[in-house]
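>>> Structure for the following, please:
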Amino acid sequence: MRYLVLWTRRAAKQAGKLPRAEQRRVVEAVGALEDWPGCLQVQDIRRLTRHERLYRLRVGRYRVLFDVDPALEVVSVEQVRKRDERTY
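Next up, the predicted model:
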């Protein structure tokens, strides 16, 4: 079963500000989340501590924070941020 991937307005705006090459990499990596949970072995995905459904996806220097709702089979992309000491 394929999951539906939804972008929040905030995440779409953040992704739109990335350089074109990075933007393509992020969109491609997020698109692979449709195969949840099969994509866990392929991509660098970790569950965030103290969060039940929040995960991070590493795409180069950028981090994609997303929420997974297995009951609705939806992956919701919450943020796209450059990795720094304030990312998490």
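
>>> only C-alpha atoms for contact and neighbour calcs from this point on.
Fine.

>>> ok, for the residue most central in space within the chain, nearest residue in space, not its chain neighbours?
The chain has Val64 as the residue nearest its centroid, 3.7 Å off, counting by Cα atoms, centre = their mean. By the measure of Cα to Cα, 6 or more residues apart in numbering, the closest residue to Val64 outside its immediate chain neighbours is Val80, 4.5 Å from it.

>>> who's in contact with the residue nearest to the centre of the chain?
Val64 makes contact with 26, 56-58, 77-81, according to Cα atoms under 8 Å, 6 or more residues apart in numbering.

>>> Looks to me like Gln14 is in a helix.
Yes. Under DSSP: H, G, I helix; E, B strand; the rest coil, Gln14 sits within a helix.

>>> With Asp69 as the reference, measure out to it.
22 Å (Cα to Cα, to the nearest Å).

>>> one more, for comparison:
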Amino acid sequence: MSYEIRWDKKALEFLRKLNKTDARRIIKKVNDIKDYPAHFLEGLTEINSHKLRIGDYRVIIDLNETDKIVSVVLIGHRKDIYKRLRRGK
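Below you'll find the model as predicted:
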């Protein structure tokens, strides 16, 4: 059974600011993981979340395996995504 994908408002705002090519690539990759997300995600040690690497971008994801929900919390460039994450998203 596929997971439902939910997009946080901040993640959608970031996608709107990106060029269309990068935004489409991120959306496609997130949609590609919905059948088996654990295979593609890496755990984050500081918080109870996961990351998905897509080129120079990182997607921070909360994975709810009980309800089968993938929540896209935050998207950012790899150079500053972790600083933004520590600041409280």
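
>>> Overlay them and tell me the TM-score.
The TM-score (TM-score structural alignment, normalised by the length of the first structure) is 0.84; 82 aligned residues with a Cα RMSD of 1.4 Å.

>>> What ranges does the second structure have for its strands?
4-7, 42-43, 50-54, 57-64, 69-77 (DSSP state E).

>>> once aligned to the first structure, how far is the first one on average?
Compared with the first structure after fitting, strand 4-7 of the second structure has a mean deviation of 0.3 Å; criterion: mean Cα distance after the TM-score superposition for the first structure.

>>> What is that strand packed up against?
strand 69-77 (3 or more Cα pairs under 8 Å, 6 or more residues apart in numbering; DSSP states H and E).

>>> so how far does the strand it packs on sit from its counterpart in the first structure?
Its aligned residues in the first structure lie a mean 0.4 Å from strand 69-77 of the second structure after superposition (mean Cα distance after the TM-score superposition for the first structure).

>>> related to what we said a few turns ago, what residue in the second structure is paired with the residue nearest to Val64 of the first structure?
Counting by TM-score structural alignment, Val80 of the first structure lines up with Ile75 in the second structure.

>>> Quick check: that match vs Ile60 of the second structure, distance?
Taking Cα to Cα, one finds Ile75 of the second structure at 6 Å from Ile60 of the second structure.

>>> Distance from the chain centre to stretch 66-73 of the second structure, please.
10 Å (Cα atoms, centre = their mean, to the nearest Å).

>>> actually stretch 1-20 of the second structure, not the one I wrote
Centroid displacement of stretch 1-20 of the second structure relative to its chain, using Cα atoms, centre = their mean, is 8 Å.

>>> likewise stretch 62-72 of the second structure?
Remark: stretch 62-72 of the second structure is offset 11 Å from the chain centroid, using Cα atoms, centre = their mean.

>>> Show me what counts as buried in that stretch.
For stretch 62-72 of the second structure, burial by neighbour count (16 or more other Cα atoms under 10 Å) applies to 62-63, 68-72.

>>> Great, nothing more from me.
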